[in-house]
Structure formats: C-alpha cells, structure tokens
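Chemist: Coordinates only, no sequence provided:
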C-alpha cells in the first residue's frame, strides 16, 4: 500500500531538520556556536539538527538570524507548520473540547465537491444522527480525558453535516458491515442511526456501499479515512489524525478506496444488510 502517512510526517520533519543543519554548516558554525548565539542550552541546536526536538517558529527565526540568513525563516516556518499539521494527536486537537474541531473543519467540508469515505469502526460523521454522535463523542471524551463539551460538539457536527443536504456535494461512502453492529450508543439511538442510513441511501448525491463480512478481500480492513476531492486525505488512528497531502500517497488511498469498492454491496443488497442489523435490536 506504499509509505504510511506517519512515516511521511516523520520524513517531512526530518527534512526540516536537515535544512536547518545545512544552513548552520553553510554559515561555518558548530552546534555549540549556534546555541551560544541563540542563547540556548548547548544541546538544543544538536537536538533540533538531528530531528529530535521539533523547532518552534521562534527557534527557526533565531537559527536563521544566527546563521546570517533571516530571509530563509519564512519558508522554513511554513514548511515546519505543514509538517506539524500532517500528524496531530487527538489530545492536542481536543484540548479545549470537541466542538472547535468541527467548527474549524466546516469550511473544508463546504468547499469539497467529492467525498470518498471508508469507515471500518463507526458510521462516518456526516451521516451520524444526534443520538449516535452523542454516544460516540461521549466515549471519546471519557477515553481521552478532555473537556466535556459533548452537547455543543454534537450541534457543531450536525451543522457541519448539512453539506449532505445543501450545495453541490457528492458522497461515496464505504462501511464495513461490522460498523452496523458496533454499539457506540444505546439500542434506541443505534436503531435510529440505522434507519437514517436507509433514508440517506435514497439521496441522489449519496452512494453507500456495505462491505459484507464474507467478502473475499483484495484489500484488508484499514483504519478509517476521509478523502476530500483529490487534495487531502485525513486518516484517523487511535491517537492522532494524520493529514495526507502528498499526491503520491493520495493516489494510493484513492486506489485502495477503488479496490474496496469492488467488495461492496449496494442498493437492495446493502439495504438488506442494514435491515438485518436493525432487526437484531428488537
């Protein structure tokens, strides 16, 4: 499946470190001399140059000034921020609660024309009902130990999801059949969520496929990912959101999506699987 997004994030960070190291060498400085010029502990420049300590914006400015090339700082800071955004821990994203993340990503949802979503663990956010979202976000908040703003976060998630009903947006969504059975909320809320899926399938801008338990796989179950047009893929892991913007990696995810699509049931067959899961709720 190619290079992992985590390794790409690390590679981007290593590239920043290498550029800073080369700038130091071009200036004819040692790590100790650079640290002295910046007023740092003697080991700090070494840790930055080896990629052990990610530099802050101020660190990069001080480094470039010490090397006599302050004009390089802006480009290096921009590259560093891009590397930082590739791998962001959920605890950092959610440090002030969950609501702001939904509000922050709403513009991305609004400008995306084609969504391709693969879900192996939960119903995708843009299809979630209030009850399902409440149960899921409550469990995330409890697990992460982050501030409890679940009620406001659910409102923000539902507001962001209006793109399904408004504007010119197309949704191609793949769910592993197991998603229909995972209980992230009470039975009543789960039943309402499954009924909502049946209703959403009728929308002309929504293509929903269910990958059945018994599918003979050519692509193994993956962690959930969201492709926004062909410019960004967001991958959700237990600890972090990984944002993939490398064209080569995006092509790999879209190829995986295409192959996973070959296993999916649609139309009446997909509705039958959802109904079967609904029947287990009594």
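Modeler: Sure, I can see it. Keep in mind the model is a prediction, meaning the values are calculated, not measured. Numbering: from 1, shown residues only.
Chemist: can we go C-alpha only for contacts and neighbour counts from here?
Modeler: OK.
Chemist: Tell me where the stretch 51-200 of the chain has helices.
Modeler: 57-66, 73-86, 90-93, 99-111, 130-144, 150-160, 187-200 (DSSP state H, counting those that start in this stretch).
Chemist: can you list the ones you listed in a markdown table and add mean neighbour count?
Modeler: As requested, the helices of the stretch 51-200 of the chain are exported to a markdown table (neighbours: other Cα atoms under 10 Å):
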| stretch | mean neighbour count |
| --- | --- |
| helix 57-66 | 19 |
| helix 73-86 | 17 |
| helix 90-93 | 15 |
| helix 99-111 | 16 |
| helix 130-144 | 18 |
| helix 150-160 | 19 |
| helix 187-200 | 18 |
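Chemist: try this one side by side with the last:
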C-alpha cells in the first residue's frame, strides 16, 4: 500500500472522528446506531480500513449530518485516486527490486497477460544484459540508488512464467522498439535474437506493428492487461493501476484494434531479422 494512499485514508478517518465528536457521540454510540462492531468504527476512524460509499452514507446519517455525505464521498473518491496513481518516486525509493517483486507476484496470479510496448522490448522477453541496461539508465535518470543485480534477478525469475502451461502471453511490439537502443549494439543483437526465437512458441503470441501499418487507432502508450482484472499503464512520473470495468474494457478494445495491424509468425520474424541485420557489429 502506498504512503500517499495510507496518509489519505488516515485523513479520512480523522474527519470521521471529528464529525462524530462534534455530534457529541462516542464510537460505541455510532456502532450501536448502525449495528456495527465497535472494532469497525475504530478501524475506520484510525485509517486501518477503507470505507465504502455506503459506510460513509450510514455514518453521516448516524451522526445526523446528511449535509456532510457529499464531502465524505468526495474524500473517498480522492482516496481511490491515490490508490490508482502510484508515483515512481515512492515506488523506487529503495531501488528497482521491490517493484520487480510486485511484478513477479502479479504474473504468478495471472493466467493471460496482454501487453503493448512502444519503444522497448517487454520485460518478460528481455535478456539479462538488455534488462540491466534499462535498469541502469532508469536509475541514473531518476537519481536513485541502483539495485540492478537484484532487479535483473527478479525479472529473470518472473520469466519462468513463460513456461507455465496454464498461462498465455499475447504481446504487441511496435517496430520502433526493434531499433530504439538504450544498450550496446551486441546486447541489442542478442536481444533481437531472443525475440526472433520467441515468435511462434506455444502460449506466446508476439505481434510486431510495422512502421507503415494502417491503424484503426494510433498507438497511445505502453500498457499491460492482467486477465480482466487489472490494467497497468506507465508514465514518466507514475504508474496507473486501473481496475474499473469501463477502463479495462477500453484498454481491451485498444489492444484488439492494434492487434489487427500487427504482423505475426514468418512476417514478424522477417521484421525482427531486418532490424537485427541493420546493426553494425563491426
């Protein structure tokens, strides 16, 4: 749970406590009026439990303050935004390893992962040296302490899921990602060789969106869809964790439309091979 989220939840709890005290009530009085356990009242007031909209409506009525219902709902909406928006500054404060361990757990809990990458190779398909270059560059960009060895180890451990017979991976990669290079040329060559060999493997569908493809929708940004329960979107400053049905449906439609313009199998190999041949290894 992020610090931003917890701070916001504690602030909401403090407001509930303040409103109760203004009404001249004890926590046990609110619990009795609502038919709740006193422990629930305590958890809500101390920011240990996230209230629902119904909880907040009931609270406003219990303290005979229906006028604060909208205010409490607004605070809850802000709380939800804190949970959806996860700043990189906080997530990477101790380096990359912690976030990579989260990725391992998310992958373990998912049967079907769909993803779109615009300018880099998906983490699940990266070689150790390519991943190392990505982590080192990001640590320098963000001015954080590198934990590259541990982060690479976690990323490689995550890739064990590719061999799980119960999982399916469907990825779209823009052709630009085959040429954008944040690593040494020999590392890029090795990475493209790995991609080439992944095309056509069981349970892995890898589509390349060519430079000249006609698109029903332009490519917006990278995103990953975990089953039908979670979409993760990366920006420069934060990650968005989207769990709403409308959000998931929208990203599924974006993925489906872009998949129509991708090339697969032999043509995908040809595009990867062309990028590999363009490297100057002399």
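Modeler: Cool, got the structure. Nothing here was measured: the structure is a model prediction, and the numbers come from that model.
Chemist: so residue 198 of the second structure makes contact with residue 207?
Modeler: No: look at residue 198 of the second structure against residue 207 with Cα atoms under 8 Å: they stay out of range, at 10.8 Å.
Chemist: Excluding chain neighbours, give the residue nearest to the aligned residue in the second structure for residue 62 of the first structure in space.
Modeler: Matched by TM-score structural alignment, residue 62 of the first structure corresponds to residue 14 in the second structure. With sequence-adjacent residues excluded and distances taken as Cα to Cα, 6 or more residues apart in numbering, residue 14 of the second structure is closest to residue 45, at 5.9 Å.
Chemist: The one you found reaches residue 18, doesn't it?
Modeler: No: contact criterion Cα under 8 Å: residue 45 of the second structure and residue 18 do not qualify, at 9.0 Å.
Chemist: What angle do helix 73-86 and the helix with the most length in the first structure make with each other?
Modeler: Ranked by number of residues, the top helix in the first structure under DSSP state H is helix 5-26. Angle of helix 5-26 of the first structure versus helix 73-86, following axes from the mean of the first three to the mean of the last three Cα atoms, to 10 degrees, is 160 degrees.
Chemist: Relative to residue 256 of the first structure, which of the helices of the stretch 51-200 of the first structure is closest?
Modeler: Smallest distance to residue 256 of the first structure across the helices of the stretch 51-200 of the first structure (Cα to Cα): 20.0 Å, for helix 73-86.
Chemist: Next one: the match of residue 62 of the first structure relative to residue 30 of the second structure, how far apart?
Modeler: 15 Å (Cα to Cα, to the nearest Å).
Chemist: contacting residues around the aligned residue in the second structure for residue 270 of the first structure?
Modeler: Superposed on the second structure with TM-score structural alignment, residue 270 of the first structure falls opposite residue 268. Neighbour list for residue 268 of the second structure: 199, 206-208 [criterion: Cα atoms under 8 Å, 6 or more residues apart in numbering].
Chemist: Tell me the secondary structure at residue 268 of the second structure.
Modeler: Here residue 268 of the second structure takes the helix state, with states given by DSSP: H, G, I helix; E, B strand; the rest coil.
Chemist: Quick check: it vs residue 55 of the second structure, distance?
Modeler: 53 Å.
Chemist: do the same with residue 163 of the second structure
Modeler: Taken as Cα to Cα, the span from residue 163 of the second structure to residue 55 of the second structure is 44 Å.
Chemist: just to revisit the earlier point, relative to residue 122 of the first structure, which of the helices of the stretch 51-200 of the first structure is closest?
Modeler: helix 130-144 (8.5 Å).
Chemist: how much does the closest one stray from the second structure?
Modeler: Superposed on the second structure, helix 130-144 of the first structure shows a mean distance of 0.6 Å to its aligned residues (mean Cα distance after the TM-score superposition for the first structure).
Chemist: Quick one: distance of that helix to the chain centre.
Modeler: Put simply, helix 130-144 of the first structure sits 17 Å off its chain's centre (Cα atoms, centre = their mean, to the nearest Å).
Chemist: Now do the buried residues in the longest helix of the first structure.
Modeler: Buried residues in helix 5-26 of the first structure, counted by 16 or more other Cα atoms under 10 Å: 5-6, 8-9, 12-18, 20-21, 23-24.
Chemist: Name the nearest of those residues relative to residue 123 of the first structure.
Modeler: Out of those, the member with the shortest distance to residue 123 of the first structure (by Cα to Cα) is residue 5, at 22.6 Å.
Chemist: Could you verify my assumption that that closest one touches residue 246?
Modeler: No: no contact is recorded between residue 5 of the first structure and residue 246 when judged using Cα under 8 Å, the distance being 9.1 Å.
Chemist: what packs against the longest helix of the first structure?
Modeler: Where contact means 3 or more Cα pairs under 8 Å, 6 or more residues apart in numbering; DSSP states H and E, helix 5-26 of the first structure is packed against helix 44-49, helix 57-66, helix 73-86, strand 240-244.
Chemist: show me what contacts the spatially most central residue of the second structure?
Modeler: Computing the C-alpha centroid of the second structure and ranking residues by Cα atoms, centre = their mean puts residue 232 first, at 2.8 Å. Going by Cα under 8 Å, 6+ apart, residue 232 of the second structure touches 223-225, 239-242.
Chemist: Redo those as a markdown table? Include neighbour count and distance to residue 135 of the second structure.
Modeler: Shown next, in a markdown table, are those (neighbours: other Cα atoms under 10 Å; distance: Cα to Cα, whole Å):
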| residue | neighbour count | distance to residue 135 of the second structure |
| --- | --- | --- |
| 223 | 19 | 18 |
| 224 | 22 | 19 |
| 225 | 22 | 22 |
| 239 | 17 | 16 |
| 240 | 19 | 20 |
| 241 | 17 | 21 |
| 242 | 20 | 24 |
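Chemist: any chance of these in TSV, plus distance to residue 174 of the second structure?
Modeler: Shown next, in TSV, are those (distance: Cα to Cα, whole Å):
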residue	distance to residue 174 of the second structure
223	12
224	14
225	17
239	21
240	21
241	23
242	23
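Chemist: Can you tell me which of those is nearest residue 138 of the second structure?
Modeler: Closest to residue 138 of the second structure, out of all of the contacts of residue 232 of the second structure and judged by Cα to Cα, is residue 239, at 14.6 Å.
Chemist: Good, wrapping up.
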